[in-house]
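Novice: I would like to see how this sequence folds:
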Amino acid sequence: MSRRRSTYRILAVCLLIGYLLASVAYVWGAALWVTRWHPHFRVTDLLLPRANDVVLFTFFLVVGASVGSFLNVVVWRLPQRLNVNGHSFCPRCRNQLRARDNVPIFGWLWLSGRCRDCRLPISSRYPIVETLVGITFAVVGTTELTRWSLPYVGDSVRPNWLSTPFVDADLLTLILYHVVALATAWAAGLIRFDGNPLPPRLTLFAAVTLIGGMFALPQAMVVPWQLVGDSMPSMVGSWPPTGWMTTGGDWSVTLVQIGLRLLTSLVAAGFFARVLAKSFCPSADMKMDPLGSSTRRLVDLMVLIAVPAIVVGWQAVMGVILIAAILAKILEMFAFAQSRDSLGRFAVSLPVATSVQLLLWRGLVASHVWPSEQASQLGLIVSFFGVLAIPLWLDENGESLAPMGDEKDIGEIADHFDEDVR
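Specialist: Model prediction:
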């Protein structure tokens, strides 16, 4: 066995052992911390509930890493108009990957980052994407399942440290809705990070799942479209709404709420995209040049912002945009991202910013400062002008060079993916 292969396999084993040790440290550390503030508990009584937290986190981590593996296929194949179904294969020799080589993260490490057949290098981006998607799924899924992060859903404090999460159909469908939205945001962000325009199939998928999904699952609204201050107005009724099969309320009121929730979110996405166009596509003109590459970038920007806007509402999307803009600015300092245009860096930052919003959603709403349906007027005004000011400091214009993929033949996309992200 070569020294390179041995090093990668040792790293894989160390990662697995490190995760197990971190899990044990969390179980004991959390149990000790709870007994410090609640001395009527015994440490041994709290070990099993805390171990249950690890099981939930690991489940979402594995699911997210598997979705990330699939997204790598989507990001590479969709711009080439290839079918995303079928078995995974090496992008260089096109030989089908074995099942044992297709394990997220660890499959790449076990192969030392090279194809088993042709021995040519496989981009390290594959395990990186799998790790990032897995982490975002794990933190969002776990906190929502335990009702820590969702506003208006459950108590803000764990009612019983010995209890396991109470799960119902509404909560499970809401978590499913959010992880699908995160997966869509990651796919769109990575495609745009490569400089490729968003494929119509992906845009259609986003519209069907997010817009259609909210009509099918009213509980996916989470927050109302109104600015409601410290308490819910009587016109909103009980909140949050439940699913069609479990609700006893007026269905017409729910339909109006869903329609206005989606309308305000899409309008906000269009407005903020026009604001950020000064940074990412200043020459876009949907009237005079509707088919131009710059206008296509503007349309893609609208779609990118529409995903988090639908998920968290028009109020909170201002905070998501601010976080994503800051992350995009930070990415400029890293060599792997300097060759990408500004829109690509912003696009790949959006799913991370959306995950942060979902993770801290309850606390952000309770602060009355962060943009939300309960934010103070000052908080909303500051956030609004903060978004308007983004073009002043995120002013690198990626259009100075021909955007990768926007004006290239489809046949060149695969070569760029293989060579540029090695």
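Novice: hey, let's count contacts and neighbours off CA atoms from now on
Specialist: Will do.
Novice: Quick one: the helices in the stretch 201-350 of the chain, in order.
Specialist: 213-216, 251-280, 293-331, 335-338, 342-359 (DSSP state H, counting those that start in this stretch).
Novice: after the last one, next one along is what?
Specialist: In this case it means helix 342-359. helix 361-367 (DSSP states H and E).
Novice: downstream neighbour of that next one in the secondary structure list?
Specialist: Next in line after helix 361-367, if elements are assigned by DSSP H and E, sits helix 377-388.
Novice: list the buried ones in the helix or strand following that next one?
Specialist: Counting by DSSP H and E, the next helix or strand C-terminal to helix 377-388 is helix 390-393. For helix 390-393, the neighbour count (16 or more other Cα atoms under 10 Å) marks 390-391 as buried.
Novice: helices or strands up against helix 390-393?
Specialist: helix 251-280 (3 or more Cα pairs under 8 Å, 6 or more residues apart in numbering; DSSP states H and E).
Novice: got the angle for the helix it packs on vs helix 342-359?
Specialist: Relative orientation of helix 251-280 versus helix 342-359 (axes from the mean of the first three to the mean of the last three Cα atoms, to 10 degrees): 140 degrees.
Novice: for comparison, sequence B:
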Amino acid sequence: MSSVARFFRRRWPILLPLGVLLAAWLAYAVISPAITGALQGGRTGLHGDMVWFELRQAFLQRSLAAFVWLWFFMLGGAIGSYLNVVVWRVPRGMSVAGGGSKCPFCRTPIRKTDNIPVLGWLRLNGRCRACRLPIAARYPIVELVMGLTFLSVAIAGPLDLAHPLESGIQSLILDGQWRPAASYAWQVTLLTLLLGAGLILYDGFPIPWSFAIFAFLVGTCAPLAYGELYPVEWGSGPGFPAWSRTPLTMAVGLAAGILLGAGVHLLTNFSSGPAGQRAGGVMLAFAIAGLYLGWQAVLTTAATTLLLTLAGRLVLGQTTVVLALFAAAWVQTICGKWMSLWW
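Specialist: Below you'll find the predicted structure:
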């Protein structure tokens, strides 16, 4: 076997996704504009120089869009990598600031180049560089899920990155409008917290108080400091002073989340672990969702959570309610524009 063949045989887990990304970029930024330009040039009779100019413009714009999408994916992947640390250390009473990541078997520190989200795990074929024992696939899966979450919310959410040059980023840079960026940060913070809570409960631990306190501090301070994070505020009509709308929205959303969490728990009480821990964890996660989403959005989120939990029970034989809540909250953030029309 030649050296080139051995190289590809050893490196195919990382070369394959990189090749897919390169092919997707070529198809999006080069091939698609070229085909469109050829068809338009044939129909309209544009001069060759004009067609070339439009192709170059399309290539630059689409390459910029691809770079922005990749940046948001890698941002989510980095947050997912840190979330893995939080989920492992915090329930066990360990500090998240206690050094870098280490192999769970030999405790060898993981190199920074090996800690790149998703790609680092693929590069090492899912094994520790030092002891060669397997590292659980859950770590890159969480990073991948968070990367896709950050990217999808950026595309379909308030930033509207489906068209980066006409998106909320442009309004932020040119007009100083912070609302799209603030709403995006608010939504991905909620999704990160829900995924972390779901993973902690899946591992059989209760949600730590430090985790809950952080979630509630951010969930109360951010709306009071900035405002305009809820699509519909409680008491928006006459008779309510303007200063009371945000606190009322938070209080009603929090109460609705707790009640809905208790109801969903009663209807899906088939997960493993102590009953009190399950109920408390589900209600706490729903309280966080209600605080961040508001009572209208948490209603539809709870309904979607119930459907996903029951579907997971039928298909997989078991499921975790809070992980279903994470998926339902993701659906809410993606489809919130249309769901808000029902309110």
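Novice: Mind checking the TM-score on these two?
Specialist: Superposed pair, TM-score by TM-score structural alignment, normalised by the length of structure 2: 0.81. Supporting alignment: 321 aligned residues with a Cα RMSD of 3.5 Å.
Novice: before we move on, back to that, with mean neighbour count and distance to Val236 of structure 1 as extra columns, can I get the helices of the stretch 201-350 of structure 1 in CSV?
Specialist: What follows is these, written out as CSV (neighbours: other Cα atoms under 10 Å; distance: least, Cα to Cα, whole Å):
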stretch, mean neighbour count, distance to Val236 of structure 1
helix 213-216, 18, 17
helix 251-280, 19, 8
helix 293-331, 24, 15
helix 335-338, 12, 45
helix 342-359, 25, 22
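Novice: TSV please, covering these and showing distance to Trp110 of structure 1.
Specialist: Shown next, in TSV, are the helices of the stretch 201-350 of structure 1 (distance: least, Cα to Cα, whole Å):
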stretch	distance to Trp110 of structure 1
helix 213-216	39
helix 251-280	40
helix 293-331	29
helix 335-338	24
helix 342-359	27
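Novice: which SS class is Arg119 of structure 1?
Specialist: Under DSSP: H, G, I helix; E, B strand; the rest coil, the three-state class of Arg119 of structure 1 is coil.
Novice: Which residue of structure 2 is paired with it in the alignment?
Specialist: Using TM-score structural alignment, the equivalent of Arg119 of structure 1 in structure 2 is Arg132.
Novice: Return the distance of that match relative to Leu124 of structure 2.
Specialist: 9 Å (Cα to Cα, to the nearest Å).
Novice: if you count what's nearby, which of these two comes out ahead?
Specialist: A count of neighbours by other Cα atoms under 10 Å puts Leu124 above the other of Arg132 of structure 2 and Leu124, at 18 against 14.
Novice: tell me the contacts of the spatially closest residue to the more buried one that is not a sequence neighbour?
Specialist: Closest residue to Leu124 of structure 2 apart from its sequence neighbours, by Cα to Cα, 6 or more residues apart in numbering: Asp114 at 7.6 Å. The contact partners of Asp114 of structure 2, taken as Cα atoms under 8 Å, 6 or more residues apart in numbering, are 120-121, 123-124.
Novice: Can you tell me what Gln219 of structure 1 aligns to in structure 2?
Specialist: The pairwise alignment with structure 2 assigns Gln219 of structure 1 to Glu228, based on TM-score structural alignment.
Novice: Then Phe346 of structure 1?
Specialist: By TM-score structural alignment, Phe346 of structure 1 lines up with Val321.
Novice: Show me how far the host helix or strand of Leu70 of structure 2 is from its chain's centre.
Specialist: Assigned by DSSP H and E, Leu70 of structure 2 belongs to helix 48-89. Between the mean C-alpha location of helix 48-89 of structure 2 and the chain-wide mean there is a distance of 15 Å, by Cα atoms, centre = their mean, to the nearest Å.
Novice: Show me what it is packed up against.
Specialist: helix 32-44, helix 138-156, helix 179-202.
Novice: Make TSV out of the ones you listed and add mean neighbour count.
Specialist: Compiled in TSV, the helices and strands packed on helix 48-89 of structure 2 are given as follows (neighbours: other Cα atoms under 10 Å):
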stretch	mean neighbour count
helix 32-44	14
helix 138-156	21
helix 179-202	21
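Novice: would a markdown table of these with distance to Leu306 of structure 2 be doable?
Specialist: Output for those, formatted as a markdown table (distance: least, Cα to Cα, whole Å):
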| stretch | distance to Leu306 of structure 2 |
| --- | --- |
| helix 32-44 | 41 |
| helix 138-156 | 21 |
| helix 179-202 | 15 |
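Novice: surely the match of Gln219 of structure 1 meets Arg179?
Specialist: Yes: using Cα atoms under 8 Å, Glu228 of structure 2 is in contact with Arg179, at 7.4 Å.
Novice: so which of the helices of the stretch 201-350 of structure 1 gets nearest Ile413 of structure 1?
Specialist: Nearest to Ile413 of structure 1, of all those, is helix 342-359, at 15.6 Å by Cα to Cα.
Novice: what does the closest one rub up against?
Specialist: 136, 139-140, 143-144, 149-150, 182, 185-186, 188-190, 192-195, 279-280, 301, 304-305, 308, 312, 316, 319-321, 323-325, 327-328, 331-332, 337, 396-398.
Novice: Structure 2: which residue goes with Asn83 of structure 1?
Specialist: So Asn83 of structure 1 corresponds to Ser95, using TM-score structural alignment.
Novice: gap between its match and Ser210 of structure 2?
Specialist: Counting by Cα to Cα - Ser95 of structure 2 and Ser210 of structure 2 are separated by 11 Å.
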